[in-house]
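**Student:** How does the following fold in three dimensions:
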Amino acid sequence: MSSISDIIEGYLIKTLREAPSGTIQVKRSELADLFQCVPSQINYVISTRFTVEKGYLVESKRGGGGYIRIRKVRFATPKAHYDVLLRMIGNQLSQSAAEDLITRLREEDWMTVREAYMVKKLVSREVLDLPVSVRDHIRARMLRSIVTTLFANKGE
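**Tutor:** Purely as a prediction, here's the structure:
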C-alpha cells in the first residue's frame, strides 16, 4: 500500500506531465484538503521529492495568496544539461543527493536500470567506507567521471 507521500507525489507528477507549459502552480492548503492531510505533509513531499537533484525547480510564496510553483527542468542541448549536472555535483556530494541525481539520469534515459543500480551501490557509504568529508569528495569525483562518460557517448 502506498503512503500518503507517495500518493501526493504521484498526483503532482501526473499533473506536471499533463501541464502544457511544464509548470504547475498549486496551493498548499488546497492540496492538504484534497488529500486530507496537514499542510506540513505537503511541505515534506515537495522538499524531499521535488529537488534540484531530481530535476525540479520549486518556488514557494507563503501567506493568504501563497502558492507552490513546480517546474520540471528541461535543457535545450545535452551540453547545457551536462554543464548543469557538473555544477550540481561540485566537489562534494552526499549519498542522498547522489542517489537523486542517479535516479534523474535513469528517468531521463541517460542510464539503464542496471547501470543506475550499480552506480548507486558504488557511491554508497557501505562501499566508500571513509570519513564523511573524504567520502563525499570521492563520490563527487566518481559521479563527475560517470556523467562525463555518459554525455561523451550520448551527447550532441
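**Student:** CA atoms for contacts and neighbours, from now on please.
**Tutor:** Fine.
**Student:** The host helix or strand of N153 packs against which elements?
**Tutor:** N153 is located in helix 132-154, with elements delineated by DSSP states H and E. If you count contacts as 3 or more CA pairs under 8 Å, 6 or more residues apart in numbering; DSSP states H and E, helix 132-154 packs onto helix 78-89, helix 95-107.
**Student:** Would you mind measuring from the residue of the chain positioned farthest from its centre to S29?
**Tutor:** The outermost residue of the chain relative to its centre, with distances by CA atoms, centre = their mean, is G64 at 28.5 Å. G64 sits 10 Å away from S29, going by CA to CA, to the nearest Å.
**Student:** and what of R104?
**Tutor:** Applying CA to CA, the value for R104 to S29 is 29 Å.
**Student:** hmm, back to that, helix, strand or coil for the residue farthest from the centre of the chain?
**Tutor:** Three-state assignment for G64 (DSSP: H, G, I helix; E, B strand; the rest coil): coil.
**Student:** got it, and V52?
**Tutor:** Under three-state DSSP, V52 comes out as coil.
**Student:** just checking, Q41 touches S3?
**Tutor:** No: contact criterion CA atoms under 8 Å: Q41 and S3 do not qualify, at 11.3 Å.
**Student:** this one as well, want them side by side:
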Amino acid sequence: MRNVSEIIEQYLKQILQQSPDQAVEIQRNELAEQFQCVPSQINYVISTRFTLEKGYLVESKRGGGGYIRIQKLCLQSHASIIDFIFQTIQDQIDQASSEGLIYRLKDGGHITVREANLMKTAISRETLQIKLPMRDQLRARILKAMLISLLS
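**Tutor:** Prediction:
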C-alpha cells in the first residue's frame, strides 16, 4: 500500500499532465482536506518531490487567497538543457540535488540508465570522501564535466 505522500505526488503529477501549460495552482488547505491530512504534509510533498532538480518550478503566495503554483519545466533544446544544468549546479551541489538532476535528465531521455548510474556512483559521498563544503564543490565540477561531455 502506498503512503499518503506518494498518493498526493501522483495526484499532482496527473493533474500537471492534463494541464495544457504543464502548470497547476492549488490551495494547500483544500488539498489537505481532500486527502485528509495536515497541510504540512502537502508542504512536505511539494518541497521534496517537486524541486528544480526534478524539473519543477514552485511558486507560493501566502495569505487569504494564497496558492501554490507548480510548473513542469520542459527541456527540449540542447541550449535549454545546458542552461538548466548550470542554473541547477552552480558552484556546488549536494548529493540529493545532484541525484534529482540526474533523475530528471534520465527521465527526459537525455541520458541512459547506465550513464545515470555511473554518474551517481562517481558523485556519491562514499566516493568523494572529503569534508564539506569541498565535497559539494568537487561534486559540482565532476557532474558539470560529465553532463557537458555527454550532452555535447
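**Student:** Quick TM-score on the pair, please.
**Tutor:** The TM-score (TM-score structural alignment, normalised by the length of structure 2) is 0.94; 152 aligned residues with a CA RMSD of 1.3 Å.
**Student:** Out of Q41 and S3 of structure 1, name the residue with the larger neighbour count.
**Tutor:** Q41 (18 against 8; other CA atoms under 10 Å).
**Student:** Double-check that the more buried one belongs to a helix.
**Tutor:** Yes: counting by three-state DSSP, Q41 of structure 1 is part of a helix.
**Student:** can you list contacts of stretch 96-115 of structure 1?
**Tutor:** 53-55, 89, 116, 119-120, 123, 139-140, 143, 150, 154 (CA atoms under 8 Å, 6 or more residues apart in numbering).
**Student:** let's go with 7 Å and repeat that
**Tutor:** 53-55, 116, 120, 150 (CA atoms under 7 Å, 6 or more residues apart in numbering).
**Student:** Closest one to T15 of structure 1 out of the residues you listed, please.
**Tutor:** The nearest member of the contacts of stretch 96-115 of structure 1 to T15 of structure 1, counting by CA to CA, is G55 at 15.8 Å.
**Student:** Tell me which residues touch the nearest residue to the closest one once chain neighbours are set aside, please.
**Tutor:** On the basis of CA to CA, 6 or more residues apart in numbering, the spatially nearest residue to G55 of structure 1 that is not a chain neighbour turns out to be V73, at 5.4 Å. V73 of structure 1 is in contact with 55-57, counting by CA under 7 Å, 6+ apart.
**Student:** Of those, select the buried ones using a PyMOL command.
**Tutor:** In PyMOL syntax, the buried subset of the contacts of V73 of structure 1 is picked out as below (16 or more other CA atoms under 10 Å):
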select buried, resi 55+56
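**Student:** quick one: which of the contacts of V73 of structure 1 is nearest R17 of structure 1?
**Tutor:** R17 of structure 1 lies nearest to Y56 out of these, by CA to CA, at 12.5 Å.
**Student:** wait, what's in contact with the closest residue to the closest one other than its chain neighbours?
**Tutor:** Nearest non-adjacent residue to Y56 of structure 1, counting by CA to CA, 6+ apart: K72, 4.6 Å away. By CA under 7 Å, 6+ apart, the contact set of K72 of structure 1 is 22-23, 55-57.
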